[in-house]
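In: Just a sequence and a predicted model for now, questions to come.
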Amino acid sequence: MYFSENEQYDVPDHVVQPDLSVVCSNHQISKNGCQGAPSLIIEVLSPSTALKDFNEKFNLYQKYGVNEYWIVDPGNQTVHVYTLEEGSYQNRHLYTEQETIQSVLYPELEVPLQHLFRLSSHDINI
C-alpha cells in the first residue's frame, strides 16, 4: 500500500503492508499494489508490531484518510475500531470477547468475537 503527499506513487512517501485491507475503487489498484487509502484496514497485533500499529500506522492511516481502522489484539481478546470523522479518528469503540463487531462503513459486516478468538488453524478452511 502506497501513500503519497502529492499523489506521485512512483516515489511514495510511505509504504505499508496491512494484515487486511478493503479497497473498493478499481483506480487505486496497480500492478505494484494499492495507491492511496483503502476504505478499511485491519491490523493484528503481535508483540513486535503493537507499538507501530497503535502509533505510527494509526497516525498514517488517519492522515491519509482510511475511513475505518481495526486493531485486533489476540492477547487481550479485544478489537479497537476507529472511524474517521472530519479528518481524524474521533470515534473509537473497544469490542470485547462477548460482543459482535459491526462495521460502520459496511453495516452488514459483523464479526462475533467469541468465535474469532477461538479459531485454530484446523478450524480455518482455505
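Out: Cool, the structure landed.
In: contacts and neighbour counts: CA atoms only from here.
Out: Fine.
In: so after the longest helix seen in the chain, what's the next helix or strand?
Out: As assigned by DSSP state H, the longest helix anywhere in the chain is helix 56-64. Counting by DSSP states H and E, the next helix or strand C-terminal to helix 56-64 is strand 68-73.
In: Sort out which residues of that next one are buried, please.
Out: Across strand 68-73, burial judged by 16 or more other C-alpha atoms under 10 Å covers 68-73.
In: That strand packs against which elements?
Out: On a contact count with 3 or more C-alpha pairs under 8 Å, 6 or more residues apart in numbering; DSSP states H and E, strand 68-73 meets strand 40-44, strand 78-85.
In: here comes the other one, which I'd like you to weigh against the first:
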Amino acid sequence: MCDEDRTAASRPAGGMQGDEMTKTVADSVREWEHAGMRCVRRCRMLGAPCGYVEVPEGHPLYGVEFWDMACEPDVYGGVTYTGNLGVDGAWFVGFDMAHYGNFRTGDECERETERLAEQLRDWSEDD
C-alpha cells in the first residue's frame, strides 16, 4: 500500500476534501526516466501501486489497446492498461500490483516498471 493511502485510510469517516484531496492525489504520482523511457507510478483504488511506461510514436505498441496485443511484455500480472493517462499525444503501457492473494509494494512496482521500460526500449530497437 502506498504511504499516502495508509494516511488516508487512517482518517476519520468523511475522508479528505478540497485542497487536501488534491494534494494527496498529486503526491501519489511519481515520474522518472529509466532506460530512456518515461516511467510513472500511481497509486490507485485501495492503494494499489500501478506502473506505466510511455512508448514513443512509432513504437510497435504505440496506440495498441492491451486486449489487441499479439504478444505483450513480461510484466507482473500482465499488461492491464494502455492509454494516454490524460497526457495528449502520449501512449502508456501499464500494469498493476494488486492481484488476488499477492499485493505488492510501491518499491516493487518501481523496480517492475523499470524492467518493463527496459523491455519496451529493447523491443523498439529490435523492430
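Out: Arrived safely, thanks for sending. Predicted model, so just to flag it, every value in this text is computed and none were measured.
In: Now the TM-score, please.
Out: Overlay of the two chains. TM-score (TM-score structural alignment, normalised by the length of the first structure): 0.28; 57 aligned residues with a C-alpha RMSD of 4.2 Å.
In: returning to that earlier point: export the helices and strands packed on strand 68-73 of the first structure to JSON lines and tack on distance to Ala50 of the first structure and mean neighbour count?
Out: Conversion of these to JSON lines gives the following (distance: least, C-alpha to C-alpha, whole Å; neighbours: other C-alpha atoms under 10 Å):
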{"stretch": "strand 40-44", "distance to Ala50 of the first structure": "8", "mean neighbour count": "20"}
{"stretch": "strand 78-85", "distance to Ala50 of the first structure": "12", "mean neighbour count": "20"}
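In: Could you point out which of these sits nearest Tyr95 of the first structure?
Out: Taking C-alpha to C-alpha, strand 78-85 is the member of those nearest to Tyr95 of the first structure, at 5.1 Å.
In: After the closest one, which helix or strand is next?
Out: Taking DSSP H and E, what comes next after strand 78-85 of the first structure is strand 88-95.
In: ok, back up a step: including distance to Lys57 of the first structure, could the helices and strands packed on strand 68-73 of the first structure go into JSON lines?
Out: JSON lines is the format used below for those (distance: least, C-alpha to C-alpha, whole Å):
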{"stretch": "strand 40-44", "distance to Lys57 of the first structure": "9"}
{"stretch": "strand 78-85", "distance to Lys57 of the first structure": "12"}
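In: mind checking which of the ones you listed is nearest Ile101 of the first structure?
Out: Nearest to Ile101 of the first structure, of these and by C-alpha to C-alpha, is strand 78-85 at 8.1 Å.
In: counting contacts, what elements does that closest one pack onto?
Out: Contacts defined by 3+ C-alpha pairs under 8 Å, 6+ apart place strand 78-85 of the first structure against strand 68-73, strand 88-95.
In: Which of the buried residues of strand 68-73 of the first structure lies at the shortest distance from Ile41 of the first structure?
Out: The closest of the buried residues of strand 68-73 of the first structure, once distances to Ile41 of the first structure are taken by C-alpha to C-alpha, is Tyr69, at 5.0 Å.
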